[in-house]
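> Structure for the following, please:
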Amino acid sequence: MLRCLLLLTFGLGVFWQLNAQPAPDTTRLLEEVTVRAFESNRAAREVPAAIALLGPADMQRFSNATLVQAVNTVSGVRMEERSPGSYRLSIRGSTLRSPFGVRNVKMYWNELPFTDPSGNSYLNMLDPAALHHLEIIKGPGSSLYGAGTGGVLLLRSENPRNERGLGLGYLGGSYGQQNWQVAYREGSDRSSQQIQYLHQQNDGYRTQSRMVRDMINSTFRFETSDRQVLETSILYGDLYYQTPGGLTEAEMLADPRQARPATSLPSAVAQQAAVASRFFFAGITHQYRFDRWQNRTSVYGNLVNFENAAIRNYERRVEQSFGGRTVTEVPLTLGQGRMSLTGGGEFQSGFSPVKVYQNLGGHTGILQSDNEVRIWNYSVFGQAEIFWRKWTATAGASFNGLTYSIQTLSSVPALIQERKFSPVVSPRLATLYSVNDFVSLYAQASYGFSPPTVAEILPSTGLLNTSLNPETGLNLETGIKGEWLNKQLTLEAAVYYFRLDETIVVRRDSSGADYFVNAGSTDQRGLELMASFEPA
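Purely as a prediction, here's the structure:
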């Protein structure tokens, strides 16, 4: 039996170029790539923050079956896949409160808020082949991106230019690995469109770890004039993955491929432990350039049908959310320098019926709890950047609010509990000095906050915990960035201190169910080093 991935890739694609220009060499274009983090629109070396960019060349170094290997090349970032389709993402230790899933990290897909109002991000619904590039902001990004102390992910799909074609692809490997891709792309100077169908399945290394995912990704971009751009994004995903459960050391040594055996509770196999979710996401972005300033406004809607047959119980929920984000940028002349002003806001609203049943061998039994969760959150933000000679100075802040309302229908009479968190101001100050055309030094101080998610207020115990307080954190950081040898050699180093108050951590009761508490303060100190060399 094969023990390593056997690549059986083939591609059948025909691409008709609309002109005689050859397809661009992505490795040669790396030096021209700009980052969008903190609305900067410039090279990463010129932004006073710890930012990592993973482009097509970075992700193509590894299998497109998973993002884990590519993301784990970034210093300070760790991605885990506990079983096929089940991810955890840690940016500078942000998984303290995440036994599973992606929390405390804000995500955006094509400029649209992808993290739902409850603070959960369905990263596992995205097939890696749908991504063109992603940016990772390390540390609190609350000054422009709202709640979250762990960091920010900015994900972008491909925007084809001056090409038209159909592509087919297949990847096969051990443990039943199969990936199918069908994509149609068409682009001109003023418009582009793409539609992808992506299928992935894997039997997994362990018993009870099979995964099947189907995804449709459609994007359309149209420049209606020299001033105006419209862009739409539509995602549909159908994901099923089994959850084998954890093993003790003795169980792992006896048989590392087994699923969690029966204890006082039935085994993972007996309970048919698995997660099934269907995901629909649609959004539209309008960008307009005025004479001296521009505005970008996005609205989106999201629907998730989620079922989790866990060992202890069986959860069903239907998550419905919508929201929007608007950003206005104004460039100004300031004597011998210049200034950029950015302002805007973000709003999200969500509603989710959550029912928890007894799990009878993978089927629902007696209803244990029945709740309806409503969430509203908002963020109003502003930022000023001054560019003077070799200096860049940045000052930004956001004003953030969040309200939960949980109605317990399984109690008689129905009980309504509401928690309105006090608004929080999250500032960020940063400065950067360009030593020369190759080296820059930066320092920043940022403050972030992260309220408890619905999964933490309403954990697997089924007991409401509305006493949880938001996490707040202060990040102090300094670093150096450099590029040499015609930008083939890149070196970065950062030192940071992060103090987190009201730290939310996971606990387990006697039956093994998770619940969450505030555990005081934590001090996190880190040193990050990164070096990369890319031959011409």
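> Going by C-alpha atoms from here, please, whenever you check contacts or count neighbours.
Fine.
> now what about the biggest helix by length in the chain, what contacts it?
The helix spanning the most residues in the chain, taking DSSP state H as the definition, is helix 249-254. With contact meaning C-alpha atoms under 8 Å, 6 or more residues apart in numbering, helix 249-254 is reached by Q258.
> ok, now stretch 412-420?
Contacts of stretch 412-420 (C-alpha under 8 Å, 6+ apart): L402, T403, Y404, S405, I406, Q407, T408, L409, T466.
> What's the first helix or strand after the longest helix of the chain?
Per DSSP states H and E, the first helix or strand lying C-terminal to helix 249-254 is strand 274-289.
> And this one, please, so the two structures can be compared:
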Amino acid sequence: MKKVFLSFLIFSAMILPVSAQQDSLKSVTFDEVQVSALRIATPTLDQPFSIATYRAGTLQETRQQLSLQEYLYQVPGLFSLNANNYAQDLRISIRGFGARSAFGIRGVKIVVDGIPETTPDGQGQIDNLNIGIIDRLEVLKGPSSALYGNASGGVIQIHTQQDFDRNFLNAGLTFGSFNMQQYQLSGGWVHGRTRAILQGTHTRTDGYREQSRLENTNFNARVFHDFSDRSKLNFQFNYTNSPVGDDPGGINADDVREDRQQARDQNVRFEAGESVAQLKLGTQYEYELDDTKSIQFYGFYSNRDFEGRIPIGADGWINLQRAYFGQGGHFKKVSTLPSGSNTVQVGYEWAIQQDDRRRFANNEGVKGDLALDQIERFSTLGLYLLDHLSFDRWLFSFGLRYDLNELAADDQLLSDGDQSGTRNLSALNPSIGINFEVSPQLHLYGSYRTSFETPSLSELSANPSGAAGFDPDLRSQRAYNYELGFKGLLGNDLDFDLAFFHINTKNDLVPFELEAFPGRTFFRNAGSTIRNGMELWLRYQLSRQFSLRGSYTYSDFTYDDYVIDEKDLGGKLLPAIPPHFLSLQLAYESEDGLNLRLQHRFTAEFYANDDNTATEPAYHVTDLSLGYRLPLDRATLVPFFGINNLLNTQYSDNVRINAFGGRYYEPAAGINFYGGIRLNLTGKRE
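Here you go, the predicted model:
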């Protein structure tokens, strides 16, 4: 606790000198935001749970827009790694959920424009997300299965651009270190009650390390049509083609000291990496029956063609054809009470995921004989009831959800016997939250929530026995979250959110490697964990031009009951989670168009394995970006420039948990640069 107190003092010391100037500054009032992450839209101060919101704003123009990580640093309780290994995707953890991921996003639900991006088995990826069109992020922290079902240790709602009332055309060019190139073009069209927005991006880079190239082309389209003020329909289309996503692999500490840019030799020899093509269609319809009742429906279809190569010979060439589709809807009714209101929402979500998975021998980059052929299915049906009751200065939130999950594996390669099988991993999850208005600008809140997380199909099919079918020993992870928080506004210039939480989990899913299969990740259940933490977020408007944002996260996450290979790991800290994480951002936006952003983050030392014998040392990283908005006739020209890792800090971009042979580390780039220009053209207002 001494470290916690010391970090809090350091954080306060950085804020308080600025706060002392408050009386001499001109006030800037913060807008109250309606947040949809709770499914029932709720004003920021009235929310009974810990939710972080982030709006991109004009500072988006100066970002490199290469990774979602650029937008997540300011969220307390959220820690991300692996922004620069494009074959593995960004690893996001919220209060420890998702930290285990060997690739993609696990344990955290991703929703983009109201359509789930996370598959029913809990796998998520954002390699098809167009970073440049993000308008707003909402992050619901902690177990939330009563709202979103499986793998909801946290929820990230991503909203892309949609609010425009005139035609526009935007173009952008970005160039950076390591031969990074990005070309962007977007346009919006308005006619009567119909609006459409189209956006395309092509990105390529050689990467900092050997064997770390990326090439990605993304196209996104959304069409909105208002039949009337009460009846609205929107349609979305997304296509991504990423033919190159190399994986340099993890290396040990000696290799890091020898050459930070080298790839693991086996990854180079086996040409480790992936190629992906994905198509996604979605639609939403909303109809207000009257002033108190409404219905909403959505449907989607996604197809993903994945080919991956991992650095092992026996079955290291993976071919995956995934079809994922689903549909959902809800009915909402608002009732007026003498001193408040009651909002009830009843809904359902149904989805099916089918993976046609084949594994072949990887003969050092050449596709070999078929080693596994099975069709895996995950079907889910979720039914939920939500109730928000508000009266006087109180808001009570109740939620209950039942998820029926059925998993099946059909073995198509019967030469070694039929390994087909089924699993039923259903779950019931409640939640309750309370918000009390201490004063109009200060609110106290508390909650109890639960979550469950099934092993994903890829985790179940990674059978340590080497057989086809599912690993019979893997079970679902359960979590129970208790939270107490205080948030509000101090004057017109400072708002804050302070939250404390305690989480108990059972059957944590933990990654590991085997000597017989180096480079391949398997999973097992730990007994239980105890997670205690504190999250603080502050935003201070120094003046109309200067603003300061800061967040601090304290995490004390330990294994409570975990015995493996006759070794008792009880009391050990969970790997890949720093006990302290601090982020500060100073932004300047002048009225004549100059904007500047200085961002600094501190990450405390954390462990890379369950034994707590390997560590990633503490590090500080500072980034700087600036741009200038040049107004033209119905246009704006924005040249911009940025420096990443301004202090040339040596640290790891990713840590591979429990990697065999000490190959935990993926070094991050030192100081590097980017710059470019964006052109924004606008037409006349309709």
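> related to what we said a few turns ago, what's the longest helix of the first structure aligned against in the second structure?
Helix 249-254 of the first structure corresponds to residues 253-258 of the second structure when matched by TM-score structural alignment.
> mean shift of the matching stretch relative to the first structure?
Stretch 253-258 of the second structure differs from its equivalent in the first structure by a mean of 0.3 Å after superposition (mean C-alpha distance after the TM-score superposition for the first structure).
> buried ones in that stretch?
Of all the residues in stretch 253-258 of the second structure, those buried under the rule 16 or more other C-alpha atoms under 10 Å are A253, D255, V256.
> Then stretch 415-434 of the first structure?
Within stretch 415-434 of the first structure, the residues that qualify as buried are V424, V425, S426, P427, R428, L429, A430, T431, L432, Y433, S434, counting by 16+ other C-alpha under 10 Å.
> Let me see the contact set for the corresponding residue of the second structure for the fourth one.
Following TM-score structural alignment, the counterpart assigned to P427 of the first structure within the second structure is P430. With C-alpha under 8 Å, 6+ apart as the criterion, the residues that contact P430 of the second structure are S145, A146, F398, G399, L400, R401, R449, T450.
> helix or strand for P430 of the second structure, which one?
If you go by DSSP H and E, P430 of the second structure is part of strand 427-439.
> Where does the following helix or strand past that strand end up in the first structure?
Sequence order places strand 442-453 as the next helix or strand after strand 427-439 of the second structure, per DSSP H and E. Per the alignment by TM-score structural alignment, strand 442-453 of the second structure matches residues 439-450 in the first structure.
> what's the average distance of the matching stretch to the second structure?
Counting by mean C-alpha distance after the TM-score superposition for the first structure, stretch 439-450 of the first structure comes out at 0.6 Å.
> Surely L303 of the first structure touches F280?
Yes: counting by C-alpha atoms under 8 Å, L303 of the first structure touches F280, with 5.2 Å between them.
> Looking at the second structure, which helix is longest?
Max-length helix for the second structure by DSSP H is helix 2-19.
> what's the mean distance for the helix or strand just after that one versus the first structure?
Per DSSP H and E, the first helix or strand lying C-terminal to helix 2-19 of the second structure is strand 34-35. By mean C-alpha distance after the TM-score superposition for the first structure, the fitted strand 34-35 of the second structure averages 1.3 Å away from its aligned residues in the first structure.
> got the contact list for whatever helix or strand comes next after strand 34-35 of the second structure?
As assigned by DSSP H and E, the chain's next helix or strand after strand 34-35 of the second structure is strand 42-43. Strand 42-43 of the second structure is contacted from outside by E32, V33, Q34, V35, S36, using C-alpha under 8 Å, 6+ apart.
> The helix or strand just after strand 42-43 of the second structure aligns to what range in the first structure?
Per DSSP H and E, the first helix or strand lying C-terminal to strand 42-43 of the second structure is strand 51-55. Residues 51-55 of the first structure are where strand 51-55 of the second structure aligns, with TM-score structural alignment as the criterion.
> list the buried ones in that stretch?
Applying 16+ other C-alpha under 10 Å to stretch 51-55 of the first structure flags I51, A52, L53, L54, G55 as buried.
> Format these as a markdown table; extra columns: distance to P535 of the first structure.
Listed next are the buried residues of stretch 51-55 of the first structure as a markdown table, based on distance: C-alpha to C-alpha, whole Å:
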| residue | distance to P535 of the first structure |
| --- | --- |
| I51 | 22 |
| A52 | 20 |
| L53 | 18 |
| L54 | 17 |
| G55 | 16 |
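> Please, where are all the strands along the stretch 201-350 of the second structure?
For the stretch 201-350 of the second structure, the strands defined by DSSP state E, counting those that start in this stretch cover 214-226, 231-246, 273-288, 293-309, 317-337, 340-362.
> now swap in the stretch 401-536 of the first structure and tell me
415-434, 439-450, 471-484, 489-501, 504-508, 514-518, 522-533.
> Could you look over these and pick the most buried one?
strand 439-450 (a mean of 23; mean count of other C-alpha atoms under 10 Å).
> How far away from the center of its chain is that strand?
Its chain's C-alpha centre and that of strand 439-450 of the first structure lie 20 Å apart, by C-alpha atoms, centre = their mean, to the nearest Å.
> Quick one: list the elements packing against it.
If you count contacts as 3 or more C-alpha pairs under 8 Å, 6 or more residues apart in numbering; DSSP states H and E, strand 439-450 of the first structure packs onto helix 142-145, strand 415-434, strand 471-484.
> In TSV, list those along with distance to N64 of the first structure.
Shown next, in TSV, are those (distance: least, C-alpha to C-alpha, whole Å):
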stretch	distance to N64 of the first structure
helix 142-145	29
strand 415-434	36
strand 471-484	28
